[in-house]
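> pasting the sequence and the predicted coordinates here, then a few questions.
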Amino acid sequence: MSFLLIPLVAAAAYALGSLSSAIIVSRWFGMDDPRTYGSGNPGASNMLRSGRKDAAAYTLAGDALKGLLAVWIAYAFRAMFDSVGDGIVAVAAIAVVLGHMYPMFFEFKGGKGVATALGVILGMSFWTTLFALAIWLTIAFKYKKSSLAALVAAACAPFLFFIIEPHHPKMGWALMLIAVLVLYRHKDNIKRLREGKELLIGETAKPLADNGQNEQAAAENAEVAAKADETVAATPAETAVTENADAAASETAAEATAQNAEAAVEAANTDNKPAEKQS
């Protein structure tokens, strides 16, 4: 029985994690899908950008509760089956975070796992949670960027756990893997942080569709402006070519007129010579 327990708990934890709090809360409040505005992430930070602090709070609580419940369930089975040990807790922790990131109920388009990971850590070690939360708050208040705070806290959490709970290495390695997953899910945030384009905490976000249309319109305007500059630059040259062509045509016409005049004079002289001989 115990050899089936770990995969069953993992499946249950994944299903629990697949309940996306942000999407559920948005539907409850009649809000837009959080995947359609701001960063496109169905998480508490992006919910806050909608202007609904209550919705963001519910989302944060729901995501953290998922991680906490998954760990508690694993602890309960560990108490009943000693043979599974800490491994069942480690597997449940990873599974619930994966469920949040890739939810089977929402087209596998989920969040970045920060709040759910916080719930997992809370279930494993209160003091690790306290220190990790202190790191998050310090970075968040100083730089006003939730993603940066999450990246630093996620990177520090496994090492804090190894120091505070050295007798549970399997859980520590699970937190290490979760930290790697969280960092990977923040790859777009890392890019925006390097470019200085990352949104601040609570900053009002525009719909993703509008942002795309604005970028397209800007590109079209830039293309039109470039063509206008090319036209302006080409106009003097074209004018000079036209003037030169007109001048050449005038010279040609003048030469033709002179030649015609000379021919007429010669013809007149030729006609006069026979007349002189007859006289």
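Received it, and whenever you're ready, just let me know what you need.

> from here on, contacts and neighbour counts on C-alpha atoms
Noted.

> so who does residue 13 touch?
70, 92-93, 95-96, 99 (CA atoms under 8 Å, 6 or more residues apart in numbering).

> return the distance of the helix or strand containing it from the chain's centre.
Per DSSP states H and E, residue 13 falls inside helix 2-17. Relative to its chain's centre, helix 2-17 lies at 32 Å (CA atoms, centre = their mean, to the nearest Å).

> what does stretch 37-48 give?
That offset, for stretch 37-48, works out to 11 Å (CA atoms, centre = their mean).

> and the comparison structure, right after this:
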Amino acid sequence: MNFLIPVVIGYLLGSIPFGLLLTRAVGIDIRSVGSGNIGATNVLRTGNRWLAGATLLLDAGKGLAAVLIARYFFAPGADSPMAADFIVYGAGIAAFFGHVFPVWLGFKGGKGVATYIGVLLGWNWVVGLIFCAVWLLVAFGRKYSSLAALTAAATAPLFAYGLAGAEDAALSLAAACALLTLVLYYKHWGNIRRLWDGTEPKIGSEKNKAG
């Protein structure tokens, strides 16, 4: 139960569709805008930067909250340090999957970038900040939001392994990051194809509707 409950809590937190709820509050159905995605990038296409920023923070916050709840309320009751880590990683993974595959929306959720950041900040804040730095560097340098997300996600397991400390801890964190990265790549498959074809719209482009 020490594992199951935080995982369920993590999934339920992750599945809260903040982008949909915030845009609906101002009379917009985000699923009819741009790509129809419920994440912050698509919310930005409504032209409301405040809503997009709030979506980004809330989507990251729910991932962070899931990890912290697991760490401080459930992990202390674990039988071993390894079991405690299992609880914390499980809650974070569940939150990410909740965002990407929310049961309330027919398992059609966001692409997971903001929630990945929140989860990663909870697991290891240094690696989380590096993820953000890589995203910003690529986004400002190449002007592709998707490429920035893909690059940051690809490097996250590497930085996790290099910075997590002891070998067992490093492997566990790197493996957890690798799982999230694989799912993020799956959700970005359309973006990957457009990047390859040279048709992916850049940040700020009026044609940036593909998602």
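Right, received. Where do you want to start? Keep in mind that what you see is a predicted model, and the values were worked out from it rather than measured.

> picking that back up, would you list the contacts of residue 13 of structure 1 in a markdown table and tack on secondary structure, neighbour count and distance to residue 42 of structure 1?
Shown next, in a markdown table, are those (DSSP: H, G, I helix; E, B strand; the rest coil; neighbours: other CA atoms under 10 Å; distance: CA to CA, whole Å):
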| residue | secondary structure | neighbour count | distance to residue 42 of structure 1 |
| --- | --- | --- | --- |
| 70 | helix | 29 | 20 |
| 92 | helix | 30 | 22 |
| 93 | helix | 34 | 20 |
| 95 | helix | 26 | 18 |
| 96 | helix | 34 | 16 |
| 99 | helix | 29 | 13 |
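
> so which of those hold up in structure 2?
Retained in structure 2 by both residues aligned by TM-score structural alignment, their matches' CA atoms under 8 Å are the following of these: 70, 92-93, 95-96, 99.

> quick one: which of the residues you listed is nearest residue 41 of structure 1?
residue 99 (14.6 Å; CA to CA).

> thinking residue 128 of structure 1 is in contact with residue 161, fair?
Yes - under the criterion of CA atoms under 8 Å, residue 128 of structure 1 makes contact with residue 161 at 5.6 Å.

> name the residues of the helix holding residue 13 of structure 1 that are buried.
Within helix 2-17 of structure 1, the residues scored as buried using 16 or more other CA atoms under 10 Å are 5-6, 9-17.

> tally of neighbours for the alignment partner in structure 1 of residue 144 of structure 2?
By TM-score structural alignment, residue 144 of structure 2 lines up with residue 145 in structure 1. Residues near residue 145 of structure 1, counting by other CA atoms under 10 Å, number 19.

> gap between residue 145 of structure 1 and residue 193 of structure 1?
Residue 145 of structure 1 sits 9 Å away from residue 193 of structure 1, going by CA to CA, to the nearest Å.

> show me the helices in structure 2, by range?
Along structure 2, the stretches classed as helices by DSSP state H are 4-14, 18-25, 40-44, 49-69, 81-100, 113-123, 125-142, 145-163, 167-187, 189-197.

> what's the shortest one aligned against in structure 1?
Structural correspondence for helix 40-44 of structure 2: residues 44-48 of structure 1, per TM-score structural alignment.

> so what touches the matching stretch?
22, 34, 38-40, 53, 55-57, 59-60, 115, 146, 201-202.

> one more: stretch 138-146 of structure 1?
With CA under 8 Å, 6+ apart, stretch 138-146 of structure 1 has contacts from 45, 148-149, 152, 198-201.

> give me the buried positions along that stretch.
139-140, 144-146.
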